[in-house]
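Engineer: what follows is a predicted protein model with its sequence.
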Amino acid sequence: MTGTPSSPADQLTADIQTARQKLIRRAGSTAGKLWHQAGLVKRRRSGTGPAGRDHVRSDKRSLGSSSGRSGWLSWVLLPVRHRFLRYSLLLVLTAAAAGILWLLRDLPSPTKLTSGDNFAVSTQIFDRHGTLLFEIFADQNRIPIELQDLPPHVLQATIAIEDRRFYRHFGFDIIGISRALRNNLGGGQNLEGGSTITQQLVKNALLTSERSVQRKIKEAILSVMTEAIYSKDDILEMYLNYISYGGTAVGVEAAAQRYFDKPARDLTVAEAALLAGLPQAPSRYSPFASDPTAAKIRQRQVLRRMVEDGYLTGTEAETARAELLEYALTQNDIKAPHFVFYVRDLLIDEFGLETVEKGGLRVTTTLDLELNNAAQASLSAQLDNLVRHRVSNGAALITKPDTGEVLAMVGSKDYFDSANDGQVNVTLAERQPGSSIKPLMYATAFQQKVFNPGSVLLDIPTCFEITAQPEYCPRNYDGNFRGPVSIRQALANSFNIPAVKVLSILGLRNFITQANQMGITSWEDPDNYGLSLTLGGGEVRMIDLAQAFGVLANQGVLVPINPILKIEDFRGNTIVEFDPQERRAELEILTQFHQDESEGMSRRVMDRAPAYLTSHIMQDNTARQLAFGPRSELVIEDQIVSAKTGTTNDLKDNWTIGFTPEFLVATWVGNNDGTPMNQSLVSGVTGAAPIWNDIISMVLAGREPVWQEKPRDVASAEVCAHGFPPRGGDDCQTRYTELYWQESHPSAGQIERRTAWIKVTTGQPPQPDESQDDLVLEEHLFYDDPVSGSYCLDCRPDPPPEE
């Protein structure tokens, strides 16, 4: 009956049978001949007729009496004439057999060498162009490689120094052991080991490191079995993948990268000779040891052996000895560390820690290392200029909104600066966004069809009553008030009072729900927030904010952030693969055909028009000149870019985020410990904005300007300076064109001409708590603000009396 062994004992029995059969087939094998001879004796004794009797007689003469005994036992006991001695020898043989069986009871199977049960392989993380960023492993860094991918001199150097009779023995080498014993007892300068490559493989992969006779016997038995099961090339390949070369480097591929920062296939003869000499005593022969000359001496010994065995000529060996070796720098063997550990955590969440540390994943990421390094350099250089503003740290993130790919992630000024918590990845940390959150709130207001870019609100002193709390009276960043302003002006110049008014009308729950759909993950219970949420009162993560702004860039479609292109196992089998072209196709379908969902991960979370109108305001340099001037850091030469700054009231966080349909850049500056920055950063254009400008200019350099296609349901109309359409008889000499969503209302408030009492000193209707003196009855154009009440659009206060 054929089947898989049901227990370790059955597996071991099967392995022994396999080894026995292979040994029998090997001509010239002593063990094979003995098994064969035993079989012949048995057949002879079972013969019949004259020939059978002759064989029996011959057997008796040559092997002794056959009555009640097997052939091999008779052969063993033939020379013994005394019964006592016979039984004594039988007892010794029985005890020896029992001892061997006792040793075999827990002997591991050589098939484990290829089963993967004890073959921990490092996970490698690469950038999008194949540059190795980092290797993840538990305690050993192993990178498997096939024998065919190694140059011949790597194999030759290993065989020459470790086991020159490798292809001529069957697991252990009596001649090699004798030679090593003779040389060592003779007081040679370089001690030799008698273990073969097969024995070293078995010892390192299947057995413990204890030093005992029992382990050596197990090692010998397993070596013979291993040689019977695997070919010589298989054993050599496994050895080169299992053996330690010092530190965490296990296997020749990991060793080549650790010591020479190159793959093993590119090793020179000199480099291969140095690595081949390490396994015998890695700490002694390491070039990074306290005495690096020992490594050179060991290398020369390997080269001499290669000449003796005919692998090299004397001239070739001399050239290798003279080669100046360039060792890898080992102190910082990680590139883009914040991004690497972000990806590592995602892998652990998906596959588990053991698989990530030992499963040998090959992860190709979306990161562009060259771009990441450039962003890191820009951030560090700009932060040096901000020291006088009490700024010690910063962060930057570059993504592709249409695919969700992360091109660069710089989590701090210097990852290795522990004094300033450089290991903290600020792109993943929750920080207050300041006014940079306002575009999401206004986009939500447009989505609710109550406001349009031309809708007017009053930027005047306003207080909001909050149940069981003091009145909330927001102020603008510069302390000024500007009267009636359009939504376009309010967002472009980051006026606070209109933003709070919009949120009070919109409702916190509606805003938070929409923000969650756009990718903000840190806002949960609306009861935990107030109207200051629109001014940055709720903490967000930069990576979430980038995803939410990506919805605006994608005209309402959420494309999830994705840092990984492909995951393979170490044998090259694909586990997960991400195709950016498919993601773009999804976006095209959702955008052009007005679908809400695709077969992939992307989905529509906002109508096209609200996203487009918000993005249009953010790229309107004319609209924001009141606060930022005509040539601010938000202007990118020859490009169309939507951008927004943000600074918290306590000056602890300063942001700039901007995008095109193809790229998004987010930057932040501040202090990890929450220390406030100088007041000079309050405008938002002297902190994060210069860094943002430098990075996005670099990203867009040489590219043609790209902007969103205007949705069909976005129209334009002529409006007056006060933001309302022209009316018959109205004084509307100053007009401009404004965009609006055809499905929404033209304005949040109402405008009408009527007669009312006007206070001469203010030019406005008196407030309930104001004096009723100095009033005149006049006809004017009034706007009824949904929060602040009536406001005269064409009234002018009397000038103050001259002194």
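Structural biologist: Happy to help now that I have it. Note that this is a predicted model, so its numbers are computed, not measured. Numbers count the residues shown, from 1 in each chain.
Engineer: only C-alpha atoms from now on, for both contacts and neighbour counts.
Structural biologist: OK.
Engineer: so I657: helix, strand or coil?
Structural biologist: At I657, secondary structure determined by DSSP: H, G, I helix; E, B strand; the rest coil is strand.
Engineer: my read: it touches G684, true?
Structural biologist: No - contact criterion CA atoms under 8 Å: I657 and G684 do not qualify, at 11.0 Å.
Engineer: L626 looks like it's in a strand, true?
Structural biologist: No - counting by three-state DSSP, L626 is not part of a strand but helix.
Engineer: from N480, how far off is the closest residue in space to it that isn't next to it in sequence?
Structural biologist: Excluding its sequence neighbours, the residue lying closest to L626 (CA to CA, 6 or more residues apart in numbering) is N493, at 6.6 Å. If you measure N493 against N480 using CA to CA, to the nearest Å, the figure is 12 Å.
Engineer: more neighbours, those two?
Structural biologist: N493 (19 against 12; other CA atoms under 10 Å).
Engineer: can you pull the contacts of that one?
Structural biologist: Residues in contact with N493 (CA atoms under 8 Å, 6 or more residues apart in numbering) are A623, R624, Q625, L626, A627, F628.
Engineer: if you set the cut-off to 10 Å instead, what comes out?
Structural biologist: I487, M618, N621, A623, R624, Q625, L626, A627, F628, K644, T645 (CA atoms under 10 Å, 6 or more residues apart in numbering).
Engineer: what of E539?
Structural biologist: E539 neighbours (CA under 10 Å, 6+ apart): A429, E430, R431, Q432, P433, G434, I520, T521, S522, W523, L533.
Engineer: how about F339?
Structural biologist: Here F339 is in contact with 133, 365, 367, 372, 406-411, 425, 427, 563 (CA under 10 Å, 6+ apart).
Engineer: ditto for G52
Structural biologist: Contacts of G52 (CA under 10 Å, 6+ apart): R43, R44, R45, S46, S58.
Engineer: swap in Q257?
Structural biologist: Contacts of Q257 (CA under 10 Å, 6+ apart): I143, A249, P263, A264, L267, Y327, A328.
Engineer: okay, one more to line up with it:
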Amino acid sequence: MKFLKGMVIAGVVMLVLGLTTVVGLYFYVKPDLPSVETLRDVHLQTPMQVYSKDGQLISQFGEKRRIPVKLEDIPQNLRDAIIATEDSRFYEHFGVDPIGVARAFGNLLVTGHISQGASTITMQLARNFFLSFDQVWMRKIKEAFIAVHIEQLLTKDEILTLYLNKIAFGNRAYGVGAAAQVYYGKPLKDLTLAQLATIAGLPKAPSTLNPIADPAASKARRRVVLLRMLDEKKITRAEFDEAAAAPVTARYHGAEVTMSAPYLAEMVRQAMVDKFGEDEAYSGGYKVYTTVDSHDQAAAQQAVWTNLHDYDERHGYRGPVATLWGPEEQPWSQQAINQYLAKQKAYGAVMPAVVVAVAQQTATVQLPQNQEITLNWRGMRWARPYINEDRQGPAPETASDILHPGEQIYLRQVAGADGTAQWRLAQIPEPSSALVSLHPNDGAVAAVVGGYSFSLSQYNRAIQAERQVGSNIKPLLYSAAFDNGFTLATLVNDAPINQWNPGSGIAWRPKNSPDVYEGPIRLRKALAKSKNVVSVRLIRAIGVDVVADRIADFGIPRERVPENESLSLGSISMTPMEVARAYTAIANGGHLIDPYFIDRVEDAEGNIVVQTQPSFACTACVADDAPYERPLKQAPQVISEQTAFLVAQAMKSTVWGGGSWAHKTGWNGTAWRIQRSDPITDKAGREIMGKTGTTNDVKDTWFSGFVSGLVTTTWVGFDDVSRQLGRTTMNSNLDRSEQAITGSEAGAKTALPGWILYMEEAVQHVETNAIPVPPGVVSVRIDLTSGKLSRRNDYTSRFEFFKAGTQPTEYADSGEDTVIYDEQGSLF
């Protein structure tokens, strides 16, 4: 009895000492304990995601990948696996598991070192949110006290939900939702028991036990998880056997990007960092919805790729990327080739390949992942040797004139005549290109492409490349002319200019391109045929300062506008975005909109934190009685509606030309190739306006054009501003339908085809109507030769538009002299 009494007293003393120690430790560490109240309103670090207008994921930014999921959306097998492996008494303890602690302490006494953990799921949650991972006793004590506080604050299900969404699973995946995506590319609900068990085994050592870093270790850990589930009677023996024997199927999956728009994604990233700061932007869980439709963006990207490849092919083949073995060397094995190709990157529309064998007019080519294809003659016959931008070698006759075994090349897929995908020899294009498409009513970006491949160059030519615009400046110049006494019917002398400059001792001789002159020409026709000397005479008549001020009205800083006559030929440098913005003012009735590409930003809970409020060109939209909850902002009017209409009319002739082909007076504008595009021209009521642009040395080529609902600018040129785009001759292997473009490159040949390719798709997704005749504009029949009124109703006349009060008052047969303007004034 004395012994038992002593044992009881000792036990009581130890209990009191233990409780006193615990209480003392609590008050000792209490000042350092964080408030767990924050867990009630916790914001998990979630990456920023960028979406298209129609909900396609464009990109994801942030070091930590996390896809928060609700507990009811987490498969029961995964919950059971986590609990069985990490904390089998989770639903029974109060945050600290005394049995687990006792077991771990006993193991420490027996072995002399810590080999078993006693951390519960709640303690792990406390460590992940509030503490470091240092292996020190004080941290473990704090962890236990915080865990008890958490259990008092949250329910078990709330704790489990936070834990499953917080902890690391390796490869930058945080939370079970991200783990499922990173390792299997699927949502949790689609994973097998074996895959769920693999994920459940990761929290112990996510960097070393993950199935990508060490498949064998991961499989062994998976078996441990499955055994614990079997012990806890969460699965049957049959389920265990099947899952334990399953192969390791994990591989790395990036974010579920469903739309490629890397230049746009980078524009969004920079805008978000500027607004929220880098840390908040990358981890705040923002969802950014852009103005870009995925169909339009895909069409824009494909148009840029196809147009650049077409340019590159007509200038010749520059040869293989590398030679892996020569004619006298042992060919590589299929495995060696596959290993080599696995290290090579695909860029834009091209993928790496290796030539294995060459026949008379075919070649056997190996693609990545051991895929072998036959490249036929049609896919390579374009490849005459490249000499320089202006010269190409003879057309090849056999495949061996082009390819040799052992060469690493690039291939791309194109649509064949029967609509099926066909392989084609390719190369990474040397020139660059950009495309910008805007909705003219409010400035929303419909599509934007900043180059051939973001992987090759992050330089966004759409918004960063200031290049000389050439004749793309002329619609802006003509708008000033129409406000200063000129009309669409005004005759200007299209004749050579030879002006002596005493200061330089040379004569400035601006030339037309082509170098053809027609004498007196109406301004409608002069703009449509892009007559350079007419533009020079206009700027002389109006004044350089007046034209410079007008160009500044279109959104270009005045200090960037050169004040000399070369301005009339496009010596000013602008970005494609600036050019497209300027043209929207012509398309929307004279209003200068502000381009924007972010529609709204939502936080992690779906609340809208940023909503772009654009200015509208639509006058009816901003009226006090407009059918909206509140009047919208009005974009400023920079040119009159009447002036915009007249410029658009001249640009319409750039596409359709004029005259009568039956009477041999027909003529084409510089953008006549659009006429051949049925998808663009076949919609009733659709009007198409455009303007080509080429610098004198063909270093920059442009086409900007619009329908009523969409304005698009394309640019093509070399990043190296010293290089010219050159010229080509006909390839004898190709018929005219396969090589419709030869001779000198120009806006109509180099940039316009890309615009057509894009607009053929984009116009199908936008409402386009005829541009209405604005108030204050009248239409009268004029004589095509003199620009005067006409009494005739035949091919010698047409109806022309004028601002009211500027229409001619004399008839062509009145006997009065015709007024023709040239640099010396009016000639009679």
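Structural biologist: Structure received. Everything numeric here is computed off the predicted structure, so don't read it as measured data.
Engineer: before we move on, the earlier item: and the residue nearest to L626 of the first structure? What does it align with in the second structure?
Structural biologist: Under the alignment (TM-score structural alignment), N493 of the first structure pairs with K529 in the second structure.
Engineer: how about the helix or strand harbouring E588 of the first structure: buried residues?
Structural biologist: Taking DSSP states H and E as the criterion, E588 of the first structure maps to helix 580-592. With burial defined by 16 or more other CA atoms under 10 Å, the residues of helix 580-592 of the first structure counted as buried are P580, R583, R584, E586, L587, E588, L590, T591.
Engineer: what separation do you get for the fifth one and V252 of the first structure?
Structural biologist: Meaning L587 of the first structure. Taking CA to CA, one finds L587 of the first structure at 46 Å from V252 of the first structure.
Engineer: against V609 of the second structure, how distant is Y340 of the second structure?
Structural biologist: Relative to V609 of the second structure, and taking CA to CA, Y340 of the second structure is found at 48 Å.
Engineer: show me which of the two is the more surrounded one.
Structural biologist: Higher neighbour count among Y340 of the second structure and V609: Y340, with 16 against 11, using other CA under 10 Å.
Engineer: looking at this, the more buried one is in a helix?
Structural biologist: Yes - when three-state DSSP is applied, Y340 of the second structure is found to be in a helix.
Engineer: element containing the spatially most central residue of the first structure, please.
Structural biologist: What sits nearest the mean C-alpha location of the first structure, by CA atoms, centre = their mean, is V343, with 2.1 Å. In the assignment (DSSP H and E), V343 of the first structure maps to helix 337-351.
Engineer: which residue numbers in the second structure go with that helix?
Structural biologist: Aligned by TM-score structural alignment, helix 337-351 of the first structure falls on residues 262-276 of the second structure.
Engineer: have a look at how far, on average, the matching stretch is from the first structure.
Structural biologist: Mean deviation of stretch 262-276 of the second structure relative to the first structure after superposition (mean CA distance after the TM-score superposition for the first structure): 1.6 Å.
Engineer: what ranges do the strands span in the stretch 301-450 of the first structure?
Structural biologist: 362-365, 393-400, 405-410, 430-431 (DSSP state E, counting those that start in this stretch).
Engineer: other SSEs contacting the helix or strand harbouring D549 of the second structure?
Structural biologist: In this assignment (DSSP H and E), D549 of the second structure forms part of helix 544-553. Packed against helix 544-553 of the second structure, as judged by 3 or more CA pairs under 10 Å, 6 or more residues apart in numbering; DSSP states H and E, are the following elements: helix 474-482, helix 532-542, helix 576-587.
Engineer: between the second one and helix 544-553, how many degrees?
Structural biologist: Angle, helix 532-542 of the second structure to helix 544-553, by axes from the mean of the first three to the mean of the last three CA atoms, to 10 degrees: 100 degrees.
Engineer: what sits closest to R522 of the second structure if chain neighbours are left out?
Structural biologist: Leaving out its chain neighbours, the residue that sits closest to R522 of the second structure by CA to CA, 6+ apart is L491, at 4.5 Å.
Engineer: that neighbour maps to what in the first structure?
Structural biologist: Looks like L491 of the second structure aligns to V456 there (TM-score structural alignment).
Engineer: check P75 of the second structure too.
Structural biologist: Per TM-score structural alignment, P75 of the second structure is aligned with P151.
Engineer: contacting residues around its match?
Structural biologist: A264, R265, D266, L267, T268, V269, A272.
Engineer: so what's A180 of the second structure up against?
Structural biologist: So A180 of the second structure contacts 67, 169, 173, 186-191, 195-196, 199, 250, 253 (CA under 10 Å, 6+ apart).
Engineer: host element of it?
Structural biologist: Taking DSSP H and E as the definition, one finds A180 of the second structure inside helix 176-184.
Engineer: closest to G537 of the first structure among the contacts of P151 of the first structure?
Structural biologist: Proximity of these to G537 of the first structure, judged by CA to CA, is greatest for A264, which lies at 54.4 Å.
Engineer: look at the closest one and say how many residues are nearby.
Structural biologist: The local packing of A264 of the first structure (other CA under 10 Å) involves 22 other residues.
Engineer: from A374 of the first structure, how far off is it?
Structural biologist: For A264 of the first structure, the distance to A374 of the first structure - CA to CA - is 30 Å.
Engineer: any idea what G55 of the second structure aligns with in the first structure?
Structural biologist: If you follow G55 of the second structure across to the first structure using TM-score structural alignment, you land on G130.
Engineer: ok, now which ones touch the closest residue to that match other than its chain neighbours?
Structural biologist: Closest residue to G130 of the first structure apart from its sequence neighbours, by CA to CA, 6+ apart: T364 at 7.1 Å. For T364 of the first structure, the contact set (CA under 10 Å, 6+ apart) comprises 124-133, 563-568, 577-578.
Engineer: check the gap between A490 of the first structure and S435 of the first structure for me.
Structural biologist: Distance, A490 of the first structure to S435 of the first structure, using CA to CA: 11 Å.
Engineer: which neighbours do those two have in common?
Structural biologist: Looking at what touches both A490 of the first structure and S435 (by CA under 10 Å, 6+ apart), the common residues are N496, A499.
Engineer: residues of the helix ranked longest in the second structure that come out buried?
Structural biologist: Taking DSSP state H as the criterion, the second structure has its longest helix at helix 2-29. Using 16+ other CA under 10 Å as the test for burial, helix 2-29 of the second structure gives Y26.
Engineer: buried ones among the contacts of Q257 of the first structure?
Structural biologist: Burial by neighbour count, 16+ other CA under 10 Å: within those this picks out I143, A249, P263, A264, L267.
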